[in-house]
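Asker: Next come a sequence and a model predicted from it.
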Amino acid sequence: MITLRASNLPLSEIREAIENKIQHSYLEKYIQKPVIDDDKLCILSSIIKNTPYSDTKKKNYIITVMLVQIALDTHDLVSKQEEKDEPDRTKKQRQLTVLAGDYYSGLYYYFLSQLDDISMIHTLASAIKEINELKMTVYYKEFESVQEFMDDLMLIESLLIRRVAEFFERSFVNEFTSNWLLTRKLMREKHNYLKQEHSPIFELLTNGPAQNIHYNQIVGTVEQFIQRSVLRVEETVVQLPVHFQSLKTYVNKKIYESIGNNSKVLEEG
């Protein structure tokens, strides 16, 4: 059984360390800077901070897993097909985005070698394989229903953190993690869709299981999934142990903020 060992690892310090690792002046000239997912960082930090390892090792675990997430997210930014007459700059951006994903992958392999933890290497490699297989399913499968699509999307969003939680014997956080990360993903996608910005998830929905649903109904359908997930988040977050208090505070703050923002976006939409 893993025992608790409290640590003083400010989230801002870990975030800054990740930013320093992924900084690359040449790549930043041509492609968008990688986004550090604060929701995943906060959950991950809460899972790892109260484990028996040294603060240095905990920090390296967190940075490594976040680099895996950034590499996965960066590869998602690559456009699915090459346009015949696209400008050279666009072609270069695509090529560099692929290289950036590989670059971040190389960084987490480097950090894994520093940790000297074969079990964690296996855990992350297995999770990456599962996530990539799920992404292929989401992009190419003909879903019977929106619910089936959302189930796979939830897995894609949460699987890496879930596997890490299981590795550290913290699987009690998994139901909360799955619902919270799906909620946040759908909120971002809905916001982009209503603002007529690029929304890959709405694009997949409208071309797939929701293709016969009217524009306004699609937004309403996604909103129903958001509300359902938020309710489950509220039920599960209160059950987390006391040493997850900073995560509870973070989530409650985000829920409160999103209620106001959600109403505003719906009015504008």
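Answerer: Okay, I see it. This one's a predicted model, so the numbers in the text were calculated from it and none came from an experiment. Numbering: from 1, shown residues only.
Asker: okay, CA-based contacts and neighbour counts for the rest of this
Answerer: Will do.
Asker: The residue most central in space within the chain and residue 250, how far apart?
Answerer: Centroid-nearest residue in the chain, with CA atoms, centre = their mean: residue 157, separated by 5.0 Å. Distance check for residue 157 against residue 250: by CA to CA, to the nearest Å, it reads 19 Å.
Asker: and the comparison structure, right after this:
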Amino acid sequence: MLHPDYDMKEVATIEQQFKELSAHSYLQQYAGYVEADRDLVYFLLECLRDAPFNKEEKREQILSALFAQAAFDTHEQVFQGDIVNQKEKKTRQLTVLAGDYFSSIYYRLLAKSVHQPILHLFSKTIQSINETKMELHCYEGESFRKLLDHIRDIEAGFIFALTTYYEKKELEQVAEIFFTLRRLLKERKQVAHKKLTSIAYALHWYAEGEKTFTAFHWPPANTKRLLDQAIQTYEELLQKQLQTVSPTLKNTSLYERLHAWVGLRKSEKI
């Protein structure tokens, strides 16, 4: 029987609270609407399942992680290339402001004394993720393994921090595979014109041997081949990991979601 905190009603409640807290019409006009990361919600619910907090306090920690991640995702949209007109300049400024706004919300959610250890943990995690992103901007294509490790640290940074804090080693192992895979799939999506994120920039530099902040007909052939190989490896790793998880984890909505996700990925290839 699934834990009662994991039903869709709880997920929907958290997503609705995120929507209400993030609503700001002026910023949305330029930065767009930001949705709660539903996959992260499921992982965090499982991570906090046995934590010594009431439901409201657990929601505060989950929402704080969602807003910290939203801040990173929003700042990532800031184009690093040259600005050609005032509209682009204003959009860049307001996108940065939107990311800062989400950061302020995560900080406010952890204002209670009961969350002080987590606030400290998040501060260290944010610093670590920022340092990793700076390393990607200086990446010289020396190691694809190192690049994959950087993607893992950026994409699963908050869930890593919390799974370590709450001693959820098995959950950490699943998360590092899943969130790395999810990001690789995102970067492989074909578009006619792409403004490169720090991750896409590093992937392009490693595969194509060229430094650029924009690309046409993304992904280029070498980058796509590299991504295809990495995605296949991580899909196989995730399938094996889900086959070997403990009965406790198998009896959760998170496992059901991941198992269905793997099944959907398989059916797409048939």
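Answerer: Noted; the coordinates are in hand. Fair warning: this is a prediction, and the values are worked out from it, not measured in the lab.
Asker: Tell me the residue in structure 2 aligned with the residue nearest to the centre of structure 1.
Answerer: Correspondence of residue 157 of structure 1 to structure 2, assessed by TM-score structural alignment: residue 155.
Asker: which residue packs closest to its match, ignoring adjacent ones?
Answerer: residue 179 (5.8 Å; CA to CA, 6 or more residues apart in numbering).
Asker: and the one you found, what pairs with it in structure 1?
Answerer: By TM-score structural alignment, residue 179 of structure 2 lines up with residue 181.
Asker: tell me which element that match is part of?
Answerer: Using DSSP states H and E, residue 181 of structure 1 sits within helix 174-194.
Asker: Pull out the buried residues from that helix.
Answerer: Using 16 or more other CA atoms under 10 Å as the test for burial, helix 174-194 of structure 1 gives 174, 176-187, 189-191, 193-194.
Asker: mind listing the helices for the stretch 101-250 of structure 1?
Answerer: Using DSSP state H, counting those that start in this stretch, the helices of the stretch 101-250 of structure 1 run over 118-140, 146-167, 174-194, 200-206, 215-237, 245-268.
Asker: Double-check that residue 217 of structure 2 belongs to a strand.
Answerer: Yes - counting by DSSP: H, G, I helix; E, B strand; the rest coil, residue 217 of structure 2 is part of a strand.
Asker: ok, the nearest residue to it once chain neighbours are set aside - contacts?
Answerer: Take residue 217 of structure 2 and drop its neighbours on the chain: the residue closest to it by CA to CA, 6+ apart is residue 192, 4.4 Å away. Listed by CA atoms under 8 Å, 6 or more residues apart in numbering, the contact partners of residue 192 of structure 2 are 216, 217, 218.
Asker: ok, the first one - how many residues close by?
Answerer: Residue 216 of structure 2 is surrounded by 12 other residues when neighbours are defined as other CA atoms under 10 Å.
Asker: so what's residue 164 of structure 2 up against?
Answerer: When contacts are counted by CA under 8 Å, 6+ apart, residue 164 of structure 2 is found next to residue 172.
Asker: Residue 112 of structure 1 versus the aligned partner of it in structure 1, what's the distance?
Answerer: Residue 164 of structure 2 maps onto residue 166 in structure 1, with residues paired by TM-score structural alignment. Per CA to CA, residue 166 of structure 1 is found 18 Å from residue 112 of structure 1.
Asker: Which residues are in contact with the residue lying closest to residue 215 of structure 2 once chain neighbours are set aside?
Answerer: Excluding its sequence neighbours, the residue lying closest to residue 215 of structure 2 (CA to CA, 6+ apart) is residue 194, at 5.3 Å. Going by CA under 8 Å, 6+ apart, residue 194 of structure 2 touches 214, 215, 216, 217, 218.
Asker: Output these in CSV, with distance to residue 46 of structure 2 appended to each entry.
Answerer: As requested, the contacts of residue 194 of structure 2 are exported to CSV (distance: CA to CA, whole Å):
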residue, distance to residue 46 of structure 2
214, 38
215, 39
216, 40
217, 39
218, 36
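Asker: Got a quick ChimeraX command for the buried subset of these?
Answerer: Buried subset of these, written as a ChimeraX selection, criterion 16+ other CA under 10 Å:
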select :214,215,218
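Asker: Of all pairs in the contacts of residue 194 of structure 2, which one spans the longest distance?
Answerer: 214 and 217 (10.2 Å; CA to CA).
Asker: residues shared between the contacts of those two?
Answerer: In contact with both residue 214 of structure 2 and residue 217: 193, 194, using CA under 8 Å, 6+ apart.
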